[in-house]
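Peer 1: Sharing a sequence plus its predicted fold:
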Amino acid sequence: MEKDTQIFGLRAIIEAINANSTIDKVFLQKGLKGELFQELEFAIKKNGVNASYVPIEKLNKLTTNNHQGAVAQISPITFHDLETLVEKTIASGATPLFLMLDQISDVRNFGAIIRTAECTGVNGIIVQKKGGAPVNGDAIKTSAGAVFKIPICKVDHIKDAMFYMQASGIKVIAATEKTDNTIYDISLKEPCAIIMGSEGRGINPSVLKLVDAKAKLPLLGDIESLNVSVACGVFLYEVLRQRL
């Protein structure tokens, strides 16, 4: 974790959360007790901050400072408001293209996806507040700086974004092997949002039930799936091919 993107200490993190700082994740020491620690836990829960409980050895690796059992990772970017971004995109006259990531956990995959999205003219990337990869140094490096050029929105749940997209006339398309339709069977010329699932589980079944369309990539080899960043690149370039 980069030193300039972290906060350490119970009171400091509480104040940062209460000041609405953009915090990607808080690492909390397992088994720690105390009134101030409980106050921090309450602030994390109240504000929907992503957190995980780790051994003290993990915290000691993150910082050599007196962390008091808590280290927070601050996002180096400012996240955008979803509704404002969608409205602005539609008003611009462009055909909207959004990318929704259902808990992509690997930061390098995340960074590679951001880079491809910027190169293919994606209007914005939507991620969940919890469960996804943080915007850290590795993600920034892998994105080749694209993370600073493309709007990224955080929502409480991907379903929230889906419902808003659909209400705004934007078709939600799932990239999943659980369909007979390939990406070459569907039209991507109209306003759309592509959902990519996590590395291990794919798209959450409860999310998959709500999409407007599903599409898969044809696989001719023995391996049953592609790396998610590679698959995302193929999907986005097919959108670009159809629209050019």
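Peer 2: Yep, it's here.

Peer 1: from here on, contacts and neighbour counts on C-alpha atoms
Peer 2: Noted.

Peer 1: Can you mark which positions in the helix ranked longest in the chain are buried?
Peer 2: The longest helix of the chain (DSSP state H) is helix 228-243. For helix 228-243, the neighbour count (16 or more other CA atoms under 10 Å) marks Val228, Ser229, Ala231, Cys232, Gly233, Phe235, Leu236, Tyr237, Glu238, Val239, Leu240 as buried.

Peer 1: show me where this protein has helices.
Peer 2: Under DSSP H, the chain gives helices at 10-18, 35-47, 56-62, 82-91, 107-119, 137-142, 158-167, 205-208, 228-243.

Peer 1: most packed of the ones you listed?
Peer 2: Highest mean neighbour count of the helices of the chain: helix 107-119, a mean of 23 (counted as mean count of other CA atoms under 10 Å).

Peer 1: That one packs against which elements?
Peer 2: With contacts taken as 3 or more CA pairs under 8 Å, 6 or more residues apart in numbering; DSSP states H and E, helix 107-119 sits against helix 137-142, helix 228-243.

Peer 1: if you set the cut-off to 6 Å instead, what comes out?
Peer 2: helix 137-142 (3 or more CA pairs under 6 Å, 6 or more residues apart in numbering; DSSP states H and E).

Peer 1: Now do the helix it packs on: which elements does it pack against?
Peer 2: Short answer (3+ CA pairs under 6 Å, 6+ apart): helix 137-142 packs on helix 107-119.

Peer 1: Second structure follows, compare the two:
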Amino acid sequence: MKKEGIVYGIRSVMEAIEADQSINKVFLQKGLKGELFSELETLIRKKNISASYVPWEKLNRITQNNHQGAIAQIAPVDFHDFNTLIEQILEGKESPLILLLDQLTDVRNFGAIIRTAECVGVDAIVVPKSGSAPITSDTVKTSAGAAFTVPIAKADHLKDAIYYLQASGFKLVAATEKTDHSIYDVDFTGATAIIMGAEDKGISDSILKLADHKAKLPLMGQIESLNVSVACGVFLYEALRQRLA
């Protein structure tokens, strides 16, 4: 177990990236120039790490130390290599269940999903390296510690992860309202990967069109959608119900 923390200073942040530390995000000073700073920007792009350009004042609020215009947030858990993790899962299990999260942004929703995934026996959670909710101390707390139990992998691009899973024999099921098919019409047995989308806009169109199956939850009230963590729980427990039948 690692403690959530920060690394500050341009060279220190570069060293953390090159050492494959589990970095949630890098904050860079807006408008900063210089050869070493440019090297850091190039490294961030090469490793596809999420980064934001912010005013000097925000960096000062994160740390009072000499940050030199660069701060990296270190995740409290280690992330797995996507390809290696999927290979290991397939070697050890005939019908694994994988969860893909497309642009989920709320850390507490993320934690709640991790907790449910652990209870259901999900074999891995996959998120994109950029544009996804970080794993913070709040995520870990909301997950009730499950963040240290469920393997979580970051993929460079979710599209590539989907192609890899499909080539490995997984069927991809997208949770979306943009379909006439109910969750109860889908077969969740066999190797399956469930895709859940962002809180506000759901699964992106580019990801949605790659899914093998699309399914929605029946809604009988006036509210048009469920919280993503609740919806994810329903999908996961329907998959478990079918597997236990």
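Peer 2: Now that the structure is in, tell me what you want to look at. As the structure is a prediction and not an experimental result, all values here were calculated from the model.

Peer 1: so can I have CSV of the helices of structure 1 showing distance to Lys149 of structure 1?
Peer 2: CSV is the format used below for these (distance: least, CA to CA, whole Å):
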stretch, distance to Lys149 of structure 1
helix 10-18, 25
helix 35-47, 27
helix 56-62, 28
helix 82-91, 14
helix 107-119, 7
helix 137-142, 11
helix 158-167, 21
helix 205-208, 28
helix 228-243, 17
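
Peer 1: just so I know, which of these lies nearest Gly197 of structure 1?
Peer 2: Checking the helices of structure 1 against Gly197 of structure 1 by CA to CA gives helix 228-243 as the closest, at 7.7 Å.

Peer 1: mean offset of the closest one relative to structure 2 (after superposition)
Peer 2: Mean deviation of helix 228-243 of structure 1 relative to structure 2 after superposition (mean CA distance after the TM-score superposition for structure 1): 0.6 Å.

Peer 1: what angle separates that helix from helix 107-119?
Peer 2: Relative orientation of helix 228-243 of structure 1 versus helix 107-119 (axes from the mean of the first three to the mean of the last three CA atoms, to 10 degrees): 10 degrees.

Peer 1: Now tell me what touches helix 228-243 of structure 1 from outside.
Peer 2: Contacts with helix 228-243 of structure 1, where a contact means CA atoms under 6 Å, 6 or more residues apart in numbering, come from Asn109, Ile113, Leu188, Lys189.

Peer 1: Out of those, the closest to Gly200 of structure 1 would be?
Peer 2: Distances from Gly200 of structure 1 to those, taken by CA to CA, are shortest for Asn109, at 12.6 Å.

Peer 1: The spatially closest residue to the closest one that is not a sequence neighbour and Leu244 of structure 1: what is the separation?
Peer 2: Spatial nearest neighbour of Asn109 of structure 1, excluding adjacent residues (CA to CA, 6 or more residues apart in numbering): Ser229 at 5.4 Å. If you measure Ser229 of structure 1 against Leu244 of structure 1 using CA to CA, to the nearest Å, the figure is 22 Å.

Peer 1: what does Pro76 of structure 1 give?
Peer 2: Taking CA to CA, one finds Pro76 of structure 1 at 34 Å from Leu244 of structure 1.

Peer 1: neighbour count winner among these two?
Peer 2: Pro76 (18 against 7; other CA atoms under 10 Å).

Peer 1: quick one: the more buried one from Pro96 of structure 1, how far?
Peer 2: Counting by CA to CA - Pro76 of structure 1 and Pro96 of structure 1 are separated by 26 Å.

Peer 1: How about Gly197 of structure 1?
Peer 2: From Gly197 of structure 1 to Pro96 of structure 1 the distance is 20 Å (CA to CA).

Peer 1: same question, Asn181 of structure 1
Peer 2: Asn181 of structure 1 is 22 Å from Pro96 of structure 1, by CA to CA.

Peer 1: Which one's more surrounded, the two?
Peer 2: The residue with more neighbours, out of Asn181 of structure 1 and Pro96, is Pro96; 22 against 16, by other CA under 10 Å.

Peer 1: List the residues that contact that one.
Peer 2: Pro191.

Peer 1: With Val107 of structure 2 instead?
Peer 2: Ala133, Thr139.

Peer 1: rerun at 8 Å
Peer 2: Val107 of structure 2 sits next to Ala133, Pro134, Ile135, Thr136, Asp138, Thr139 when contact means CA atoms under 8 Å, 6 or more residues apart in numbering.

Peer 1: one step back: and Ile125 of structure 1, which of the helices of structure 1 is closest to it?
Peer 2: helix 107-119 (7.8 Å).

Peer 1: Superposed on structure 2, what's the mean shift for the closest one?
Peer 2: Superposed on structure 2, helix 107-119 of structure 1 shows a mean distance of 0.6 Å to its aligned residues (mean CA distance after the TM-score superposition for structure 1).

Peer 1: Can you give the distance of that helix from its chain's centre?
Peer 2: When distances are taken as CA atoms, centre = their mean, to the nearest Å, helix 107-119 of structure 1 is centred 11 Å away from the chain's centroid.

Peer 1: Provide the aligned range in structure 2 for that helix.
Peer 2: Alignment note (TM-score structural alignment): helix 107-119 of structure 1 is matched to residues 107-119 of structure 2.

Peer 1: got a list of what the residue nearest the centre of structure 2 touches?
Peer 2: Central residue check for structure 2 by CA atoms, centre = their mean: the C-alpha nearest the mean position is that of Val127, 2.6 Å away. Val127 of structure 2 makes contact with Leu100, Leu101, Asp102, Gln103, Ile152, Ala153, Lys154, Ala155, Leu158, according to CA under 8 Å, 6+ apart.

Peer 1: Output the residues you listed as TSV; include the columns distance to Ile62 of structure 2.
Peer 2: TSV is the format used below for the contacts of Val127 of structure 2 (distance: CA to CA, whole Å):
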residue	distance to Ile62 of structure 2
Leu100	31
Leu101	28
Asp102	28
Gln103	24
Ile152	26
Ala153	27
Lys154	25
Ala155	27
Leu158	30
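
Peer 1: Out of those residues, which sit inside strands?
Peer 2: Counted as lying in strands by DSSP state E, out of those, are Leu100, Leu101, Ile152, Ala153, Lys154, Ala155.
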